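J.: predicted coordinates and the sequence they were generated for:
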Amino acid sequence: MTTRRNLLAQSAKVLALMAGAGLLPQTALAAWTQAAFDAKTMAEAMKALGAGAPVSSGDVTITGPDIAENGAVVPVGVSTSLPGVKRLAVLVEKNPSALAAVFDVSDAVDANFNTRVKMGQSSNVMAVAIMGDGRVLFAQKEIKVTLGGCGG
């Protein structure tokens, strides 16, 4: 009769063998640019990400509430249907650090992301698409915050 204790002991041995053979994945770490997340303005963030000046475009979409009841968790969606997108970024104009999120996009990934950002006050929120050909396109939406998120 197999007991729970025996099963766990056997599982631990199997996992140890797999780890020794290199069959288990190693620790995954996110790659990000500290300078981009430290940027205070949209221009500084784009420069740190290696992108040029953004141009307003109807092909980039940003969604979010008109009024956020809690600035600590504001739902925001960014998307584009343009081919050749390399990165999508979310920036909050009046936050201490403008860049809130960056998503790397490949051909196997649909350029449509939803996240939650922290906002200290009412501000313009921008979705920026960095294209493979060097173009930088953006859309923006004003989101009003009724309770503070970043500043208390």
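T.: It's in. Numbering: from 1, shown residues only.
J.: can we go C-alpha only for contacts and neighbour counts from here?
T.: OK.
J.: the protein: helices as residue ranges?
T.: 4-20, 34-38, 42-48 (DSSP state H).
J.: how far does the first one sit from its chain's centre?
T.: What it means is helix 4-20. 37 Å (CA atoms, centre = their mean, to the nearest Å).
J.: put this beside the first:
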Amino acid sequence: MIHRRATLSLVLLPWLALAEAEPLAEAIRAQIGDAEPEEGGIALRTPTIAENGGQVPLTVLVDSPQTAAEHVTAIHVFATRNPTPGVATFRLTPLLARAEVQTRIRLAEHQAIIVLAQMNDGTVRRATAEIRVTTGGCLS
């Protein structure tokens, strides 16, 4: 009986990891389509440890001149282990002085934050940050 449970666990663990990643991948594809994100060009300011997962401060600053020729059109924030991975979307225009947003987000538990910045030329930039949460802020 022990061997059977161990085998069942080994078979189910990869499937469970895929099931967890699937809603995140779907949420990202819903926002950026088939674009392949490139690392860099985004500065994230967030605490390494958040005592209250219900109010985690997040600042996103994208390196962009915000001119008509080159600007950020959207910033998307995703949480890898929240019940709903899509946390926020911000639409930007070249009329903004800089591509920066500040907000507070809810996090269920220790996880990674993924931030994607869509540029007007169709490229997508990506940055991630790990945040430890002592008290979760989401209900399942």
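T.: Received the coordinates, thanks. Predicted model only: the values in this text are computed from it and were never measured.
J.: related to what we said a few turns ago, tell me the most buried of the helices of structure 1?
T.: Among the helices of structure 1, helix 42-48 has the highest mean neighbour count (mean count of other CA atoms under 10 Å), at a mean of 18.
J.: same for that one, what does it pack against?
T.: In terms of contacts (3 or more CA pairs under 8 Å, 6 or more residues apart in numbering; DSSP states H and E), helix 42-48 of structure 1 is packed against helix 34-38.
J.: could you find the closest non-adjacent residue to the most centrally placed residue in structure 1?
T.: Central residue of structure 1 (CA atoms, centre = their mean): A101, 3.3 Å from the mean position. What sits nearest to A101 of structure 1 in space, not counting adjacent residues and going by CA to CA, 6 or more residues apart in numbering, is V90, at 5.1 Å.
J.: what residue in structure 2 is paired with the one you found?
T.: Counting by TM-score structural alignment, V90 of structure 1 lines up with V77 in structure 2.
J.: now do the contacts for its match.
T.: G86, V87, A88, T89, I113, I114, V115, L116 (CA atoms under 8 Å, 6 or more residues apart in numbering).
J.: got it, and A111 of structure 1?
T.: Counting by CA under 8 Å, 6+ apart, A111 of structure 1 makes contact with V78, S79, T80, S81, V85, L88, V105.
J.: how deep is the fourth one tucked in, by neighbour count?
T.: Under the neighbour criterion other CA atoms under 10 Å, S81 of structure 1 is assigned a count of 12.
J.: residues contacting it?
T.: Applying CA under 8 Å, 6+ apart, one finds that S81 of structure 1 lies in contact with D59, V60, A111.
J.: make TSV out of those and add distance to L137 of structure 1.
T.: Below are the contacts of S81 of structure 1 laid out as TSV (distance: CA to CA, whole Å):
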residue	distance to L137 of structure 1
D59	8
V60	7
A111	13
